[in-house]
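[1] this one's structure only:
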């Protein structure tokens, strides 16, 4: 699977979070539930200061690697955080990332891409932060960038 190495600046994000792991029988329910709440409960619309219309699926706070517990956050990048923020506030750290471009029906194409990434033994992952960046809200074919944090 082809990718490019990119250097990203730190991003401030606001959204909702859950904790799971890839072996958990309720992983799909937890992650899918966050996405349903994010749009269904109007969370996307209520986040102030969005930098753009892109939505992020963030994987962070890994206890080890992709087999261990991690935090998943569905969020938007914001310019600043207000004092009254009622949602999860966090940072995507600056650093080197492997950027993969995926296009197709979501979530099937994203799941296939993740499986290929997990099988890449030569990708020097940091397991600090990885994220999906949805390029549009088109409910048909989507363009998604996957960013995988790399060791320095």
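    On my side now, so go ahead. Owing to the predicted nature of the structure, the values given are computational and were not obtained by experimental measurement.
[2] only C-alpha atoms for contact and neighbour calcs from this point on.
    Will do.
[3] what about residue 109, is that helix, strand or coil?
    helix (DSSP: H, G, I helix; E, B strand; the rest coil).
[4] Need the three-state assignment for the nearest residue in space to residue 56 that is not next to it in sequence.
    The shortest distance from residue 56 to any non-neighbouring residue, by Cα to Cα, 6 or more residues apart in numbering, is to residue 133 (4.7 Å). When classified by three-state DSSP, residue 133 comes out as strand.
[5] let's bring in a second one:
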């Protein structure tokens, strides 16, 4: 885990609104379909070394409320049939958690670590619940690197 100060940047992608409770069952989960669309329609059109982003924002009430997820990239490929929206990741201070391995298990494990970290009474940082984001690097399903950036106060 590390702390970084980042400038703002934009991400173009597809978007949905959900909550963690909805994501616990396949019947109500929206994120698998969102990521499926990104990895079948957008990612094949990106350069092999281009990172893929998941941007979390519009938090209603902390980690248990509704939030908006935008999955995409910093550049729009020439060939893309998806209706993309643009979001801006604001500049600021982020606490970064990382993992590498098979998806989605690895990113789930990283988020569990994040939630455990912020549950601790002695955690030196507090989540801002403004904008958080994931960065995925690599295309090999069993060796994707993910870094999750959590906005802190």
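    Yes, it's here. Not measured: the values here are computed from a predicted model.
[6] if we can go back for a sec, correct me, but the residue nearest to residue 56 of the first structure touches residue 144?
    Yes - contact criterion Cα atoms under 8 Å: residue 133 of the first structure and residue 144 qualify, at 5.6 Å.
[7] who's more crowded, the two?
    The residue with more neighbours, out of residue 133 of the first structure and residue 144, is residue 144; 22 against 18, by other Cα atoms under 10 Å.
[8] give me the element the aligned partner of the more buried one in the second structure is part of.
    If you follow residue 144 of the first structure across to the second structure using TM-score structural alignment, you land on residue 146. Using DSSP states H and E, residue 146 of the second structure sits in strand 144-151.
[9] can you list contacts of that strand?
    By Cα atoms under 8 Å, 6 or more residues apart in numbering, the residues outside strand 144-151 of the second structure that reach it are 92-103, 106-107, 110-111, 127-138.
[10] make it 7 Å
    Contacting residues not belonging to strand 144-151 of the second structure are listed as 93-102, 107, 127-138 [Cα atoms under 7 Å, 6 or more residues apart in numbering].
[11] follow-up on the earlier one: so how far is residue 64 of the second structure from the match of residue 144 of the first structure?
    Distance of residue 146 of the second structure to residue 64 of the second structure, computed by Cα to Cα, to the nearest Å: 23 Å.
[12] State the number of residues packed around the equivalent of residue 3 of the second structure over in the first structure.
    Under the alignment (TM-score structural alignment), residue 3 of the second structure pairs with residue 5 of the first structure. Residue 5 of the first structure has 14 neighbours, counted by other Cα under 10 Å.
[13] Please name the nearest non-neighbouring residue to residue 5 of the first structure.
    Nearest residue to residue 5 of the first structure, sequence neighbours excluded (Cα to Cα, 6+ apart): residue 98, at 4.7 Å.
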